[in-house]
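would you be able to build a 3D model of this:
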Amino acid sequence: MGDTVLLDTLEILRKSGNKIPEQVWETVEDAILGAFVPQMTVGNERPCEESDFKQYLLNIGSKLKAIALIFQQIVQNLGCDEFHSNKQISKNHAVHLLILCGEHSIDDKWTTKETIKYSEELLSLLCKLWCCKSVSLMLIGDESRQEYFGLFSVALLSLRPKLEKNTWKTYPAAVSCYQWLLFQVKSPHLSPHLSSVLPTALIILDDFVLDNRICGIKCLNHITDNVTRTELGWSGHGDVIYKALEPLLYQREAAIIQPLVSCLITVLGKVEGGYIRDEPNYQWSRYDDVLEKLLQTMEMEDSLALRLAYITSLPPLLAAAGLRICRWSKRLLHVCGCYLEVAGHSQQKEAQHTLLAVQVFLHQCWPLVPAHSQILLEMLLRLLCDITYKEETTGRELDAEEQHILNLIEDCLVLVVKIAPEQSKMLCLDLKNRARFNRIFETVIDKVFE
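Below is the predicted model of the structure:
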């Protein structure tokens, strides 16, 4: 929008009072559509780069500023009731403006701090015009009003041509807008739109670009978390999501592991077992399939970044699987022992999450602890010796992370001794008398066996 057009439009608005001429709405419509991020055909060949949007970034800031000035004047001229009285016009403009703001909702290759600021300002003005308190209410509708409808379906319909299987990679801003719109709608309002939002998330997931896969995983996690178990069962939606996520377990990329496991936990929580959380159904399930693949990969992994990603994801997965992890106890403890051998010397984050996994095992599989007490005590006491040995040799006090690890070790040892007192007493018979390695070690042992 040129300066002359902007000034003419503002002048018309100042003179028009509370009646907005059709000419102004046409100017606003053209300005909004002209500010959309253009199609990038290069996206079919490679991921879009910041240089691809160089031309777009030259004037998008001034375009959004002009649109914001016009809407500020419209807000001054119009009350919300007047704007809402013509639903067709208000709906079209609101949807187009929502999509434009969604494209500039987060920091990305086609956005700047200036465009994000104007996007937030435009959303605030739009909420005033639509007589609602938030973007979420605008999307889902406000039941407190006599005439209400949400804009979510209309916005998805408007975005659909850009998010088809053959076009979505050329419209990266439309993908960002879809994710932003999706995250604004939560339970129970997302359920009616399940068949509309799920295909796009699956299309984004099925890509070779890491960022797109992570985006698809986050969208699927949000969808699964905000619909009911019954709705996921309709037409096998839950099974489709699981089948789409399962192959990603074999991919060795640290950035994808945590969101992937988190999404799988959400999906399995809805599609496995009964409606009662602790229903006693311990037959082989897809929890076991995931644990089998994950533990197998963890055993062979030597990359520190991947090891940390895997072990960080393990405790919540074990907690979600519950008593099912009993059948994996031997393999699980072997993995934890191997990770603690390395983590005790340098990888403190890895040690913390490994100990959390051991804690989950102790709580969930306590009947098996006596049979595995020797392995548990060996790995915990070895790590305790490694951690406390540093304090004695370097002469410095333990830092916050080391102290946290020490507390976790103590908690795990207390649980082992409490659950398997006879075995612990027999295995640690001479520990209190002969193995007095250092002051902190002695203090912890005294607390555990008091």
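
could you use CA atoms for every contact and neighbour count after this?
Will do.

OK, contacts around residue 1?
31, 63, 66 (CA atoms under 8 Å, 6 or more residues apart in numbering).

let me have those residues in a markdown table, extended by neighbour count and secondary structure.
Output for these, formatted as a markdown table (neighbours: other CA atoms under 10 Å; DSSP: H, G, I helix; E, B strand; the rest coil):
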| residue | neighbour count | secondary structure |
| --- | --- | --- |
| 31 | 18 | helix |
| 63 | 20 | helix |
| 66 | 22 | helix |
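
pick the one among these closest to residue 202.
The nearest member of these to residue 202, counting by CA to CA, is residue 31 at 32.6 Å.

make sure that closest one is actually in contact with residue 68.
No - Residue 31 lies out of contact with residue 68 (CA atoms under 8 Å); the separation is 10.7 Å.

quick one: residue 190 from residue 150, how far?
Distance, residue 190 to residue 150, using CA to CA, to the nearest Å: 11 Å.

neighbour count for those two, which is higher?
residue 190 (23 against 16; other CA atoms under 10 Å).

how near is that one to residue 36?
Residue 190 is 26 Å from residue 36, by CA to CA.

got it, and residue 214?
For residue 214, the distance to residue 36 - CA to CA - is 24 Å.

check residue 26 too.
16 Å.

of those two, who's got more company?
Neighbours per residue (other CA under 10 Å) separate residue 26 from residue 36, with residue 36 holding more: 19 against 12.

before we go on, could you also do this sequence so I can check it against the first one:
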Amino acid sequence: MAREDPRGRAPEPAFSDRLRRACEHAPGRDPAAELEALLAAADWPALLREDAGLPQALAQAARALCARAAPGPGREAGGAAARVGAAFLRLLEGVEAAGVCAGPAGLPPALRPAAPHIYVFAATHGPERPWTGPAAREAARRALASLLRLAGCASEAAFLRGSFAAVLGLLQPELSKESWKNNPATKHIFSWTLHQITRPWLSQHLERILPPSLLISDDYQTENKILGVHCLHHIVLNVPAADLRQFNRAQVLYHALFNHLYTPEPDLIQAVLECLLDLFPVLERPLQWKAPEPRPTGPCDDVLQLILTHMEPEYRLLLRRTYARNLPAFVERLGILTVRHLKRLEPVIIGYLEVYDGPEEEARLKILETLKLTIQHCWPRIPCRLEVFLKALLKMVCDLVRDQTLTPEPVKTALLQEATDCLILLDHCSSGQVTSLLAKVVQSCEDDKVLDCIRKVQQLSGRTTKAGM
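Model prediction:
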């Protein structure tokens, strides 16, 4: 309400009315400076008690301030945002100093409509981005800390449990197919905010978070694809499987991810494979299998088949490492059903064991892990491939002990240990054929390190030979 002037002058407008007028756009005016001055001079204890229009006026002011600080072409990096941050700090510190108790929803009632806008500002300018500067980042971080204190929340995640829907409501208009690239901050705010919400709070927002995540992941820029896939992965991990299966959502996710496997981008392939491995349990519900019918293939089979097709001719080291890094998880998931893929898997294992992979030898270590798992799960089919695997392992061991590159000794030791484990497993599943064949190798081998490896295999296999052992 306007206050009467005892000297007979026109009544002073209510504070909420002055806030609304300050938000009006006029050429040459800086609403951030004017609003900061108003908020600094406000009598907050009285306003919070008496001004019924204050909540909506504060929301309007917060919306105007966010628009003023929004990144865009031709705007100075963080300059306007720093002034907007100062205005938000005046507001939050004034309400905090008034000592008003938080309501049932956490925040003081007058501040609730403005809080989502303040959070979006903090999420836009708090992290180090091209559109921010040091002053803007500091103001955003202080504003967020003050907002969390007023809400009685120890973290952003706790705050968003009650405000996620409101924040999504602010972001939704900017997340359409036509508008999501207009503001470079929108995708990052959406991704960061989404990752703060976990089970069981995320599933109720599925209809609003899935379309933007798919939209971002379907972009032509690799950076956006990866960001979108990370959003999809978070959804897969934090939404119940039943909700993902409903309306065929899981299949939509699978096809969107599968298409990315044709792009030769290691970081994207890594993000996609990690997401798919967590999506398979949703897609592949336990089936009642009845012999003698063959077990049906599933999405995991299809993805592994495509990976192996890509792996065999691949010569780029980063992609080779990415594929090899994820291969053990596929063998572990398929188990005995890996036998379906042995024809493709065998040349991949042999080929990757032959190629030096740099000082860390990540690809060869992961291929050795894959071979171990393959032997463990598919042991009835291994004896017919014994000679091929044995030759590849012995060749790798010989190449390794003669290696004069910069490969650190701990890496060489790890490779030798993994190769030894594979040889032992081969011996067990072939009823001792490996130790018999190695006995012939000992007679012609002159390298002490190779001999040490062979002795270890024979000792750990529980079999010894007369030839120099």
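
what residue in the second structure is paired with residue 108 of the first structure?
Applying TM-score structural alignment, one finds that residue 108 of the first structure aligns to residue 129 in the second structure.

ugh, typo on my part, it should be residue 324 of the first structure
Per TM-score structural alignment, residue 324 of the first structure is aligned with residue 337.

just give the number of residues close to that match.
16.

give the contact list for it.
By CA under 8 Å, 6+ apart, the neighbours of residue 337 of the second structure are residue 378.

how near is it to residue 139 of the second structure?
Distance from residue 337 of the second structure to residue 139 of the second structure, by CA to CA: 56 Å.

and residue 413 of the second structure, by the same measure?
For residue 413 of the second structure relative to residue 139 of the second structure (CA to CA), the value is 52 Å.

more neighbours, these two?
Under the neighbour definition other CA under 10 Å, residue 413 of the second structure and residue 139 were set side by side, and residue 139 has more, 24 against 13.

contact partners for that one?
The contact partners of residue 139 of the second structure, taken as CA under 8 Å, 6+ apart, are 82, 85-86, 89, 126.

can you map out the helices along the stretch 101-250 of the first structure?
113-129, 135-140, 152-159, 172-184, 194-205, 210-225, 229-233, 237-245 (DSSP state H, counting those that start in this stretch).

could you do the stretch 1-150 of the second structure as well?
15-23, 31-41, 44-50, 54-69, 79-98, 115-125, 134-151.

count residues in the vicinity of residue 448 of the second structure, would you?
10.

how near is it to residue 398 of the second structure?
With CA to CA as the criterion, residue 448 of the second structure and residue 398 of the second structure are 11 Å apart.

what's residue 218 of the first structure aligned with over in the second structure?
Using TM-score structural alignment, residue 218 of the first structure sits opposite residue 230 in the second structure.

is it true that its match touches residue 271?
Yes - the pair residue 230 of the second structure / residue 271 is scored as a contact, 6.8 Å apart, by CA under 8 Å.

picking that back up, residue contacts, the match of residue 218 of the first structure?
271, 275.

repeat the analysis, applying 10 Å as the threshold.
Neighbouring residues of residue 230 of the second structure by CA atoms under 10 Å, 6 or more residues apart in numbering: 191, 195, 213, 217, 224, 236, 268, 271-272, 274-275.

filter those residues down to the buried ones.
191, 195, 213, 217, 224, 236, 268, 271-272, 275 (16 or more other CA atoms under 10 Å).

show me which of these is closest to residue 417 of the second structure.
Nearest member of these to residue 417 of the second structure, counting by CA to CA, is residue 271, at 29.6 Å.

measure the counterpart of the closest one in the first structure to residue 348 of the first structure for me?
Under the alignment (TM-score structural alignment), residue 271 of the second structure maps onto residue 259 of the first structure. From residue 259 of the first structure across to residue 348 of the first structure, the span is 22 Å (CA to CA).

was I right about residue 242 of the first structure contacting residue 268?
Yes - contact status for residue 242 of the first structure versus residue 268: in contact at 7.9 Å, counting by CA atoms under 10 Å.

so the two - more neighbours on which side?
residue 268 (21 against 17).

list the contacts for that one?
224, 238-239, 241-242, 285-287, 290, 320-321.

if I look at it, how far off is residue 224 of the first structure?
The value you get for residue 268 of the first structure to residue 224 of the first structure, if CA to CA is used, is 10 Å.

give me the common contacts of the two.
Residues touching both residue 268 of the first structure and residue 224 by CA under 10 Å, 6+ apart: 238, 241.

just checking, residue 405 of the second structure touches residue 359?
Yes - at 7.8 Å, residue 405 of the second structure and residue 359 qualify as touching, with contact defined as CA under 10 Å.

please point out which parts of stretch 164-181 of the first structure sit buried.
Here stretch 164-181 of the first structure shows 167-181 as buried, counting by 16+ other CA under 10 Å.

isn't residue 191 of the second structure right up against residue 233?
No - Residue 191 of the second structure lies out of contact with residue 233 (CA under 10 Å); the separation is 11.2 Å.
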